[in-house]
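1. this one's structure only:
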């Protein structure tokens, strides 16, 4: 199953979108982001590789993990992995209204931990998954909402961490629009400065907004998006490194190699030789 983002379902009167993957084929979710907090659970199947802001985690059945707002993430797994995975994305407006301090905190949970709160969290996720498709029934919808609020309560009580405060006038709309432009145009020779000029703001303002929203300047975000897509192309195609570099926005194979080695500790060729055998070949572009 190759998709560009989670295939989510919506239900009336619920403050989240949800998905339930039940696949015997491979999982391949391209790098993407969204405004809402995402909570995931792997129910069964082989290990699933999940990359969040350039950091790779491997999840196994029984793992629950969180993706924070605007974090770039992707997923991949072996052929015939027998995956069953459930997750939901909290509505961003709902979170802004009910937890206005969200921009100043982040949730840190990357799989199972030995804690009573985690066991409770896992039980609520399992119960929510079993009932979420039946929420047309008002009584069942209330039960699902109970599990949903219990999950958020556990996460924000036990897995919340503060961010470094930065005195910036928040402009989430600017950040979201520019992030969307980068995700669509990373193959072009865009820079933080060129995008700032395009959006009629100063580069200092752009960097302040990006640092406040996702804790990195815009140049680092552009580099990360390009590297994530280069990694996907290295593992999923037989295209040479110089082609990958050009297709993913790098000025040449030397620039890609230097940045990739800083990121993963090895060159693109070495990385492909080590890991490409675990991925299905694909002729599509990044």
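-> Nice, thanks for sending it over. Because the structure is predicted, anything quoted here is derived from the model rather than measured. Numbers count the residues shown, from 1 in each chain.

2. can we go C-alpha only for contacts and neighbour counts from here?
-> Noted.

3. For this structure, which segments count as helices?
-> With helices called from DSSP state H, the chain shows them at 92-98, 116-131, 138-158, 172-185, 192-198, 203-214, 218-236, 241-247, 253-264, 268-275.

4. and these, which is most packed in?
-> helix 218-236 (a mean of 22; mean count of other C-alpha atoms under 10 Å).

5. Who are the packing partners of that one?
-> Secondary-structure packing of helix 218-236 (3 or more C-alpha pairs under 8 Å, 6 or more residues apart in numbering; DSSP states H and E): strand 28-32, helix 172-185, helix 192-198, helix 203-214, helix 241-247, helix 253-264, helix 268-275.

6. this is the comparison structure:
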């Protein structure tokens, strides 16, 4: 309950901060030579068939629906020209925001995926990109993802009055501290959280582990030989199921309470990266959990969006 209140408070402050920032941009617009949208269909060397337009941020755009403003510019600043394309690409970043690796992760990503409606595109400041990158890239590395080329911070402007700055400094009272728990072990047992990881994962299983080891900075999870229940086969092959080993990248020393006792079954979700199976999420299989029961039911019928790749 306390965490929920903190998030609500933080969201309200974020909305106020963003509102004041964008109001200041609009009020100073006359000082700059803005191009009208009627002649703004050629950006970054790419010609758009459609004129830029201002549209409502749809509820399905979970990454940005609560960011603090209601309308977005389309095409966005990542060259996505249609809303289905935005939804497809933005959805894969929702799990990263849920990790709370930096208080400004949502602000940074949404400035690109769902830029605020002004006459001229407003990019994130380079310092904002660097702050989010430095805090979140270690979390992404846990899942085997590098910081993507499309978000290289050198692409963004050095801090000025016409870029989006850091909203929460490192000592801001409302910033949620990054958890020291291993990222795959730090997920709420909530149906929507489970389904976000389900859609973003290559495979999902109900299974047991017989042993957990440390290996060159990683944590190595060796599956028990007992039968595994496949909830999503994805990129797995039958031979992968026979002698199954999963890894938490750079997870040798971070806490993972789920693995303190290996007697129970687990809901595990993961990705296949080259020849390794990386753990993305793990929950103890709690038969009494209504959230888990509902999520498992959804898994049988839900049509997941087709992501090119998580975090890209």
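-> Structure's in. What do you need? Computed from a predicted structure; not experimentally measured.

7. now what about the TM-score between them?
-> After superposition, the two chains reach a TM-score of 0.28 (TM-score structural alignment, normalised by the length of the first structure), with 146 aligned residues with a C-alpha RMSD of 6.7 Å.

8. can you give me the strands in the stretch 1-150 of the second structure?
-> With strands called from DSSP state E, counting those that start in this stretch, the stretch 1-150 of the second structure shows them at 42-43, 46-47, 53-56, 71-74.

9. wait, I meant the stretch 201-312 of the second structure
-> So, for the stretch 201-312 of the second structure - with DSSP E, counting those that start in this stretch - the strands run 203-207, 209-215, 218-223, 229-232, 245-248, 266-273, 276-284.

10. now the ones you listed as CSV including mean neighbour count and distance to residue 25 of the second structure?
-> Formatted as CSV, these follow (neighbours: other C-alpha atoms under 10 Å; distance: least, C-alpha to C-alpha, whole Å):
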stretch, mean neighbour count, distance to residue 25 of the second structure
strand 203-207, 21, 45
strand 209-215, 15, 51
strand 218-223, 20, 46
strand 229-232, 15, 47
strand 245-248, 23, 44
strand 266-273, 21, 42
strand 276-284, 23, 40
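
11. Let me have these in a markdown table, extended by distance to residue 292 of the second structure.
-> Shown next, in a markdown table, are those (distance: least, C-alpha to C-alpha, whole Å):
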| stretch | distance to residue 292 of the second structure |
| --- | --- |
| strand 203-207 | 12 |
| strand 209-215 | 20 |
| strand 218-223 | 21 |
| strand 229-232 | 13 |
| strand 245-248 | 22 |
| strand 266-273 | 9 |
| strand 276-284 | 9 |
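
12. Out of those strands, flag the one nearest residue 95 of the second structure.
-> Closest approach to residue 95 of the second structure among the strands of the stretch 201-312 of the second structure (C-alpha to C-alpha): strand 276-284, 9.9 Å.

13. In this structure residue 282 of the second structure contacts residue 246, no?
-> No. Counting by C-alpha atoms under 8 Å, residue 282 of the second structure stays clear of residue 246, with 11.2 Å between them.

14. Now do the helices in the stretch 1-150 of the second structure.
-> For the stretch 1-150 of the second structure, the helices defined by DSSP state H, counting those that start in this stretch occupy 2-27, 83-90, 94-98, 105-113, 126-142.

15. Now that we have the strands of the stretch 1-150 of the second structure, can you turn them into CSV and tack on distance to residue 109 of the second structure and mean neighbour count?
-> Converted to CSV, those look like this (distance: least, C-alpha to C-alpha, whole Å; neighbours: other C-alpha atoms under 10 Å):
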stretch, distance to residue 109 of the second structure, mean neighbour count
strand 42-43, 19, 12
strand 46-47, 21, 10
strand 53-56, 17, 15
strand 71-74, 13, 22
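
16. Now tabulate the ones you listed in JSON lines and tack on distance to residue 210 of the second structure.
-> Putting the strands of the stretch 1-150 of the second structure into JSON lines (distance: least, C-alpha to C-alpha, whole Å) gives the following:
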{"stretch": "strand 42-43", "distance to residue 210 of the second structure": "55"}
{"stretch": "strand 46-47", "distance to residue 210 of the second structure": "54"}
{"stretch": "strand 53-56", "distance to residue 210 of the second structure": "50"}
{"stretch": "strand 71-74", "distance to residue 210 of the second structure": "50"}
